[in-house]
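Colleague: Model the following, please.
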Amino acid sequence: MEEIGSIVLIISLIILIFISAFFSGSETGLMSVNKYKLRHLANKGNKHAKRAEKLIKRPDRLLSLILIGNLFANNLAASIATIFGQRFGGWWDTGAVMILTILVLVFSEVIPKTIAAVYSEKVSFISSFVLKYLMFIFYPLVWLLNNFSILVLKTFGLRVNNNDEHHLSTDELRTVVNEAGALIPKRHQNMLVSILDLENVTVDEIMIPRNELTGIDINDDWKSIVRQLTHSAHSRIVLYRDQIDEVVGMLRVKEAYRLMIEKNEFNKETLLRAADEIYFIPEGTPLNTQLLKFQRNKERIGLIVDEYGDIIGLVTLEDILEEIVGEFTTSISSNLSEEITPQKDGSFIIEGGVNLRELNKNLIWNLPNDGPRTLNGLILEHIEDIPEAGRTIKISNYQIEVIDVSKNRINLVKVKRLRK
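Modeller: Prediction:
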């Protein structure tokens, strides 16, 4: 080594530090690059993305190659530093190694890894070009090192499956959508998150409850039936006998009008023949499941039944779609803005039948909604009695004053969110 000049050693040391920096930056860049964006670019035909994705598919081999390169550069650099120490003597014996350690730490670790973390896509594209050929050259050594490592892991009872696909869970996908920022418009983000939330919401939570169902009793006199048809605000009407549990069909009002115009004999029998068969939905059905069932069965409306077969409500295709895109302006049913009246003191006058989930969603509240589905039900469950008007209670962080009660039902309350 004596015949090798100091200038050559210094140049060699600089080259080795650069090589070490390349491998360190490549590791960070390829491991931190957005794999889903990479796959998207690869599917579009980007050759750089295809090359990088191919390397990332086998991270064990990639890391083995990078470690081989890093160890080679760092160990050779340490040997050169030792030569410097022996050649110049004195404090160089320890000083050369200390200087090399600082240089490697700063220029081969911190700086390249920081750059790679910030510009992971560019770094991965550039480094993958070099690593592709290095993998081909050093493949026998990489294969040997990789398999030896797997053998050691197996002796400790650990299993490594290189073919595992990293799929996003629903919660992880929701986080990705929420953190998309300006890349996805806020309205589109809300729609995507709402689609993901469909599996957590059941038909019971968005249904029109039994006491609000409108229908026609087929046993009424004919004039009353015709009057109800002509004044109906809905496109479909439930037909029943005496009580809602004795449903006989679902009548399309357009069809009734057509029969009224075209048929000379328009009576109860023709009305019953024109009615469609009732489509029943079990309570507790998740919205994503029911949406697919509506599509598969070509239905738009269904009656929800409990475990005893009693009707508890009605849900439509439009109700489920509104969970995704928001309220339709053409909706006939009252929306939340009609059930809530803001007050000057920061409180709200709210109808008792308002849906708790919708209330929390729109006012960004956190009233308990894991039990009763309406504000009326929540209050009754909390006090275990039917309150009188004027009674004030506290639920969670909300002060609730009962304003109007009739027919064993709380019609109107005043709610104020208390400061913590």
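Colleague: When you work out contacts or count neighbours from here on, use the C-alpha atoms and nothing else.
Modeller: Fine.
Colleague: SS state for residue 245?
Modeller: strand (DSSP: H, G, I helix; E, B strand; the rest coil).
Colleague: ugh, wrong one, I meant residue 233
Modeller: Classified using three-state DSSP, residue 233 is coil.
Colleague: how much space between the residue positioned nearest the centre of the chain and residue 288?
Modeller: The centroid of the chain falls nearest to residue 174 when counting by C-alpha atoms, centre = their mean (2.5 Å). For residue 174, the distance to residue 288 equals 16 Å [C-alpha to C-alpha, to the nearest Å].
Colleague: How about residue 405?
Modeller: Applying C-alpha to C-alpha to residue 405 and residue 288 gives a distance of 36 Å.
Colleague: Could I get the full set of helices for the stretch 151-300 of the chain?
Modeller: 170-178, 186-197, 203-206, 222-230, 253-262, 268-274, 287-297 (DSSP state H, counting those that start in this stretch).
Colleague: quick one: the longest one to chain centroid distance?
Modeller: For helix 186-197, the gap between its own C-alpha mean and the chain's C-alpha mean amounts to 8 Å (C-alpha atoms, centre = their mean, to the nearest Å).
Colleague: tell me which residues in that helix are buried?
Modeller: 189, 190, 191, 192, 193, 194, 195, 196, 197 (16 or more other C-alpha atoms under 10 Å).
Colleague: swap in stretch 392-408?
Modeller: Here stretch 392-408 shows 394, 398, 400, 401, 402, 403, 404, 405 as buried, counting by 16+ other C-alpha under 10 Å.
Colleague: and this one, so I can compare the two:
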Amino acid sequence: MSEDDSSTYPSDASDKPHEKRRSWLDRISSALSGEPTTREDLVELLRDAQADGLIAADTLAMMEGAIGVSDLSVGDVMIPRSQMVVLPADEPLPGLMKQVVESGHSRFPVHGEDKDEILGILLAKDMLRAVVAGDDEGPIGIHELLRPAVLIPESKRLDVLLREFRLSRNHMAIVIDEYGGVAGLLTIEDVLEQIVGEIDDEHDDAEDPNALIAAQADGQYVVDALTPIDDFNERFGADFDDDEYDTIGGLVIAAIGHLPEAGEELTLGRFVFRVSSADARRVHAFHVGILGDA
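Modeller: The predicted structure follows:
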């Protein structure tokens, strides 16, 4: 074969059609396999698994929360500036202690003359150590107790922040607006609550059962989804089982078979539950009617 003849047979000529055919076959096979190819497909698959009893409703809610975190930014869930508990750096230690005890928090931004001037983060445990050691080492200024403050923009994605929290072991970040002022703050607990739901600690006020169930003028009730089944049973003389689920929301969602949207209804015994408030992650409240009531 001459040099000219060989040029008519490029070495990869026979491979390209084969590779193209394999690519199309792979894509067709993927489409027919039922495997999720988009986030929406994945969520639908998880909801089907929950409906089939493979995963619990609470587990589904956490999975959807984990998936949804990547769509949220810091500005979506931060504690706004107006609700922040901040401490002035020029306040004497006894006065700071009083504010720390009353708030029940464990971390506090400390500011200078202006509340946009964040000097650092004060940990309650550091203050306690300083108070205990004060008699031996003399008075300790607040500046000596401060830890560096982490500053982040409102546009930062939550999943990125969660990863940074884990790597740095920081638990609080100060959110800065586009002008450099303080817009709010965010803790690792706030981020995790987007995944697992509300996290109560020993400083959170216990829920008043009566506040979770509100009577309406039409004879129906608005019932918070987090109402314990025991409290619901006691209020209405019901006998719902609480062996598998703790809250009325968990019970109703399991009976419906998927995470319901606002407006969906279900009758359990003599009670009609209609979802009155819900988002993509969980049900918040029900309208409850009692069959046979006038």
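Colleague: What's the TM-score once they're superposed?
Modeller: Laid over one another, the chains give 0.58 as their TM-score (TM-score structural alignment, normalised by the length of structure 2), with 203 aligned residues with a C-alpha RMSD of 3.7 Å.
Colleague: Distance to residue 126 of structure 1 added to the buried residues of helix 186-197 of structure 1, as TSV?
Modeller: Output for those, formatted as TSV (distance: C-alpha to C-alpha, whole Å):
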residue	distance to residue 126 of structure 1
189	33
190	37
191	37
192	34
193	36
194	39
195	38
196	37
197	40
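Colleague: Quick one: map residue 78 of structure 1 onto structure 2.
Modeller: Following TM-score structural alignment, no counterpart is assigned to residue 78 of structure 1 within structure 2.
Colleague: repeat for residue 203 of structure 1
Modeller: Using TM-score structural alignment, residue 203 of structure 1 lines up with residue 74 in structure 2.
Colleague: Apart from its chain neighbours, what residue comes closest to its match?
Modeller: Nearest non-adjacent residue to residue 74 of structure 2, counting by C-alpha to C-alpha, 6 or more residues apart in numbering: residue 154, 5.1 Å away.
Colleague: got it, and residue 216 of structure 1?
Modeller: residue 239 (5.0 Å).
Colleague: ok, the counterpart of that neighbour in structure 2 - contacts?
Modeller: In structure 2, the residue paired with residue 239 of structure 1 is residue 110, using TM-score structural alignment. With contact set as C-alpha atoms under 8 Å, 6 or more residues apart in numbering, residue 110 of structure 2 has these partners: 86, 87, 88, 89, 118, 119, 120, 121, 122, 146.
Colleague: from those residues, which ones fall inside strands?
Modeller: The members of these that map onto strands under DSSP state E are 87, 88, 118, 119, 120, 121, 122.
Colleague: Please say which position in structure 1 the fifth one maps to.
Modeller: Taking TM-score structural alignment as the alignment basis, one finds that residue 120 of structure 2 is matched in structure 1 by residue 249.
Colleague: and its match, how many neighbours?
Modeller: Residues lying near residue 249 of structure 1 (other C-alpha atoms under 10 Å) number 19.
Colleague: Okay, strands next: where are they in the stretch 1-150 of structure 1?
Modeller: Counting by DSSP state E, counting those that start in this stretch, the stretch 1-150 of structure 1 has no strands at all.
Colleague: same thing with the stretch 101-250 of structure 2?
Modeller: 107-111, 118-123, 151-153, 172-176, 182-187, 213-215, 221-224.
Colleague: Minimum distance to residue 138 of structure 2: which of these has it?
Modeller: strand 118-123 (19.2 Å; C-alpha to C-alpha).
Colleague: Tabulate the strands of the stretch 101-250 of structure 2 in TSV, adding columns for distance to residue 285 of structure 2.
Modeller: Output for the strands of the stretch 101-250 of structure 2, formatted as TSV (distance: least, C-alpha to C-alpha, whole Å):
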stretch	distance to residue 285 of structure 2
strand 107-111	32
strand 118-123	36
strand 151-153	33
strand 172-176	30
strand 182-187	26
strand 213-215	10
strand 221-224	4
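Colleague: Tell me which of those strands lies nearest to residue 24 of structure 2.
Modeller: strand 151-153 (43.4 Å).
Colleague: Can you tell me which helices and strands the closest one packs against?
Modeller: With contacts taken as 3 or more C-alpha pairs under 8 Å, 6 or more residues apart in numbering; DSSP states H and E, strand 151-153 of structure 2 sits against strand 172-176.
Colleague: Quick check: the gap between the closest residue to residue 196 of structure 1 other than its chain neighbours and residue 326 of structure 1.
Modeller: In space, and not counting its chain neighbours, residue 196 of structure 1 is closest to residue 170: 6.7 Å by C-alpha to C-alpha, 6+ apart. To residue 326 of structure 1, residue 170 of structure 1 is 21 Å away according to C-alpha to C-alpha.
Colleague: One more: residue 400 of structure 1?
Modeller: Applying C-alpha to C-alpha to residue 400 of structure 1 and residue 326 of structure 1 gives a distance of 27 Å.
Colleague: same deal with residue 405 of structure 1?
Modeller: Distance from residue 405 of structure 1 to residue 326 of structure 1, by C-alpha to C-alpha: 31 Å.
Colleague: ditto for residue 415 of structure 1
Modeller: Counting by C-alpha to C-alpha, the separation of residue 415 of structure 1 from residue 326 of structure 1 is 24 Å.
Colleague: and those two? which has more neighbours close in?
Modeller: residue 415 (21 against 14).
Colleague: thought that one was touching residue 393?
Modeller: No - using C-alpha atoms under 8 Å, residue 415 of structure 1 is not in contact with residue 393, being 9.8 Å away.
Colleague: Touching both of these two, which residues are there?
Modeller: Common neighbours of residue 415 of structure 1 and residue 393 (C-alpha under 8 Å, 6+ apart) are 399, 400, 401.
Colleague: Was I right to think the first one contacts residue 349?
Modeller: No - in this structure, residue 399 of structure 1 is not within contact of residue 349 by C-alpha under 8 Å, at 12.0 Å.
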